[in-house]
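Trainee: With the sequence up front, the predicted model follows.
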Amino acid sequence: MRRRILLVLGLALACAVWTTTLASGAGPSPGLSEGSKGLANGKFRYVALPSGKTTEVQVVDREGDVRRHMRINGSWGIPLVAYDGTAEGLFPNGRTLLLAQSLYDGQTLRTTTKFTLVDTRRMKVSRRIQLKGAFTFDALSRDGRYVYMIEYMSPEDPSSYRVRAYDLKGAGLLSKIVSDKRSWATDMRGLPIARVWKEGWAYTLYGANAKPFIHALDTQNVAAVCINLPWKTSPDRIFDYRLRVDGDGHLVVRGPNGRALAVIDRQSFKIISFVASP
């Protein structure tokens, strides 16, 4: 029997549409979707509604009817991967949903991080992942083999982090750091502003508290390229910027009014054109 989505699960969700879980002075994680907005995909929307010591996971249709649901122990949410509100975590086959914990345990970074994989057809937990250290979700490979994560290096400096890959076929957390082979640097800084996908590549605009760049993640081949943007500092309205792929296949940074501020060739990773003072 269908039932209407529960918009309120106690006082904890009184005004939730989506929430960002960040401690004061926190690092770059945009947090979790813990409300009715959730993650939309085709005919359905997937939501996580934590209340007290448990979380209600729901599959909701376009009319707002709950088709399937389950309750699991703990406080869980759907990962947000950028401050533009992009939520991810649904596997390409649509049958598995990854749920994450808040990066923070109280006011400090977690020392152990857990992820839960939910079978969205049977509404049962299919797998649990536990890692030593502080991690957040970043992306999934197209074949669902690799889960990409952001690893935070130090509780004293949560703005320093690096990308790791977790192999679901048995290898677990890969020892290699997913970084640009053209550079010796493996750590990154900056806030994830916007995300766009194209042909298995996850492109993320970073900036705000660092020189702006685009992180190009090849999710199929466990590789990455950092594209430095031509501005010495982050523009004032960078949180209103968005990434798009235009009709020619170029990667475009667009400003608040849709103006193309930088155009990048996705094959060479070179900047084709840009606005000097956006």
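Mentor: Yes, it's here.

Trainee: from here on, contacts and neighbour counts on C-alpha atoms
Mentor: Will do.

Trainee: Tell me the gap between stretch 188-208 and the middle of its chain.
Mentor: How far stretch 188-208 lies from its chain's middle: 9 Å, per CA atoms, centre = their mean, to the nearest Å.

Trainee: Please, which helix or strand holds residue 139?
Mentor: strand 134-140 (DSSP states H and E).

Trainee: what's in contact with that strand?
Mentor: Residues outside strand 134-140 that contact it (CA atoms under 8 Å, 6 or more residues apart in numbering) are 29, 79, 81, 88-89, 91, 100, 103, 109-113, 146-153, 202, 219.

Trainee: for stretch 200-215, same thing?
Mentor: Around stretch 200-215, the neighbours that count as contacts under CA under 8 Å, 6+ apart are 82, 139, 141-142, 189-197, 216-220, 224-229, 231-235, 238-239, 242-243.

Trainee: just checking, residue 224 touches residue 178?
Mentor: Yes - look at residue 224 against residue 178 with CA atoms under 8 Å: they come within range, at 6.2 Å.

Trainee: Those two: which is more packed in?
Mentor: Legend: neighbour count by other CA atoms under 10 Å for residue 224 and residue 178, higher for residue 178 (24 against 21).

Trainee: next up, a second structure to put side by side with the first:
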Amino acid sequence: MRTTRRELLAGALALATLPALSACAASQAEPAAAKPVSPPPPARTTGLAGTLYASTASGLVAVDLATGKQIREYGEAVPDAGWERLHQVKDGRLRVLDLPSGKVRREAPVSGTQVKVVSRAGELVAVGPPPGPRTSTLISLAGPDGGRDLRLGGNVEPEAFSTDGQVMYVLEYLPPDKPDRYRVRVLDLPSGTPKPLNTRDKKPVPEGKEEEMRGQGRQAVLDADAGVLYTLYTHQPDHLHTRDLIAGGDSAPGVHAFVHVLQLDQRWAYCLDLPQPFGLGPPKAHTLALSPDGRTLFVYDATSGRIAQADTTDLTVKRTAFGAKHTGEAYALADDQHLYLAAGTSLQLADPATLAPRGTWQLPGPARGLATLNGQLLAGAGDRVIALDEKGTQQAGIPVPGLRSLHHAAHP
């Protein structure tokens, strides 16, 4: 799943626990949170089967791949890792919706207006205010058994949960009322107190040695099985990693881009540096993808054409290669046989093991995302999603008006 930081897009976390929210309860009236689309007239089939989820100008939508017709509009909503449920805030209540039906499974009152982060199984949800300058932050935590509000000192944005739901990782923005940098903190949920993040060797980061990031969190991908969140950061002038600070470094190493690796269950973080020219071009021209087995991470900069392949076990860049240069927002997808890299109207193929080029296909419009279903490649291109065979020949085209990004394709 392609995930952005609201779109990837947080003082001290002085906490005051407020009265608990009422338990999440099944909606008695079962309100229709997702807007169904009027049944279309019979249409010829595309030869595909399944449901496509994409962001459009009107929010998240579901498209029936068999008929190519839009079947439901969900508005602003955040999925769980398995795309089984959506989470949205409407009229002061958090609603949990089944997919693809949009039926409300449960709902509960919350204090915030935006869903910030959902646990991997979708059981725990953090809701908060929109990003912006503030000196304190009110976060609502909700789950099947109820919820509570946390008042956090400082400017805080929830980032992720541990698998057991005992920890919430947050971004703390500094200074809170006029932020120009941020750092990752650990919030122990049972006690409601902040805890130090660990280094890669599982030692607590000493006070004053936490790295502060000033660049842009371009994109994040989650390895749900391993419990690791990979976030690509670009434009990092004068940045020192925690390891540099602990070692007594007093000057920046000149890194302009890196992947922040957050081990959610072991509470450690590490920065995987990327060589130049990564980070020098526009943030939207950068993207990353994870191999199906989670062992390899790929980073692509469309502006320079540079591709990096990193091992997620030892967290080192194993090889780099240059492909064609392109402008526009970049997207990447890896399966067992191919690495797909899209930007502008170009879709490049490379060998995922060697990064050797395998050809370039032209898209009928600007790239808007990539997905696979049953071995079938789907590509967003302009206001359409197209299905491509192994030779790059278009097998089907599905209009998606206002398409912004293709997210996920699911079995029927």
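Mentor: Sure, I can see it. Bear in mind the structure is a predicted one, so any value in this text is a computation, not a measurement.

Trainee: Which residue range of structure 2 does the strand holding residue 139 of structure 1 align onto?
Mentor: Aligned by TM-score structural alignment, strand 134-140 of structure 1 corresponds to residues 155-161 of structure 2.

Trainee: same deal with stretch 215-229 of structure 1?
Mentor: Alignment of stretch 215-229 of structure 1 against structure 2: residues 260-274, by TM-score structural alignment.

Trainee: Now do that stretch: distance from first to last residue.
Mentor: Taking CA to CA, to the nearest Å as the measure, stretch 260-274 of structure 2 stretches 11 Å from start to finish.

Trainee: Same question for stretch 348-368 of structure 2.
Mentor: One end of stretch 348-368 of structure 2 sits 14 Å from the other (CA to CA).

Trainee: before we move on, what about stretch 169-185 of structure 2?
Mentor: Comparing the first residue of stretch 169-185 of structure 2 with its last one, the separation is 6 Å (CA to CA).

Trainee: Can you list the buried residues in it?
Mentor: Using 16 or more other CA atoms under 10 Å as the test for burial, stretch 169-185 of structure 2 gives 169-176, 179, 181-185.

Trainee: about what we covered before: from the chain's centroid, how far away is the match of stretch 215-229 of structure 1?
Mentor: Here stretch 260-274 of structure 2 is found 15 Å from its chain centre; the criterion is CA atoms, centre = their mean.

Trainee: Residue 116 of structure 2 contacts residue 131, doesn't it?
Mentor: No - using CA under 8 Å, residue 116 of structure 2 makes no contact with residue 131, being 10.0 Å away.

Trainee: higher neighbour count, these two?
Mentor: Remark: of residue 116 of structure 2 and residue 131, residue 116 carries more neighbours, 25 against 13, as counted by other CA under 10 Å.

Trainee: who's in contact with the helix or strand the more buried one falls within?
Mentor: Secondary structure assignment for residue 116 of structure 2, by DSSP H and E: strand 114-118. Among residues not part of strand 114-118 of structure 2, those counted as contacts by CA under 8 Å, 6+ apart are 6, 77-80, 87-89, 124-130, 157-161.

Trainee: Buried residues, it. List them.
Mentor: Residues of strand 114-118 of structure 2 classed as buried by neighbour count (16+ other CA under 10 Å): 114, 115, 116, 117, 118.

Trainee: which helices and strands does the helix or strand hosting residue 128 of structure 1 pack with?
Mentor: Of the helices and strands defined by DSSP H and E, residue 128 of structure 1 is found in strand 124-132. Under the contact criterion of 3 or more CA pairs under 8 Å, 6 or more residues apart in numbering; DSSP states H and E, the helices and strands touching strand 124-132 of structure 1 comprise strand 112-119.

Trainee: Next, the angle from the strand it packs on to strand 134-140.
Mentor: What separates the directions of strand 112-119 of structure 1 and strand 134-140 is an angle of 30 degrees, with axes from the mean of the first three to the mean of the last three CA atoms, to 10 degrees.

Trainee: from the middle of its chain, how far away would the match of strand 134-140 of structure 1 be?
Mentor: Counting by CA atoms, centre = their mean, stretch 155-161 of structure 2 is centred 13 Å from the centre of its parent chain.

Trainee: which strand of structure 1 spans the most residues?
Mentor: Under DSSP state E, the strand in structure 1 containing the largest number of residues is strand 157-167.

Trainee: Tell me the counterpart residues of whichever helix or strand comes after that strand in structure 2, please.
Mentor: Per DSSP H and E, the first helix or strand lying C-terminal to strand 157-167 of structure 1 is strand 172-173. Mapping strand 172-173 of structure 1 onto structure 2 (TM-score structural alignment) gives residues 193-194.

Trainee: That stretch against structure 1, how far on average?
Mentor: Once fitted to structure 1, stretch 193-194 of structure 2 is off its aligned match by 1.3 Å on average (mean CA distance after the TM-score superposition for structure 1).

Trainee: in the stretch 301-412 of structure 2, which spans are strands?
Mentor: Here the stretch 301-412 of structure 2 has its strands, by DSSP state E, counting those that start in this stretch, at 306-311, 316-322, 330-334, 339-343, 346-350, 357-362, 367-373, 376-381, 384-388, 394-399, 403-410.
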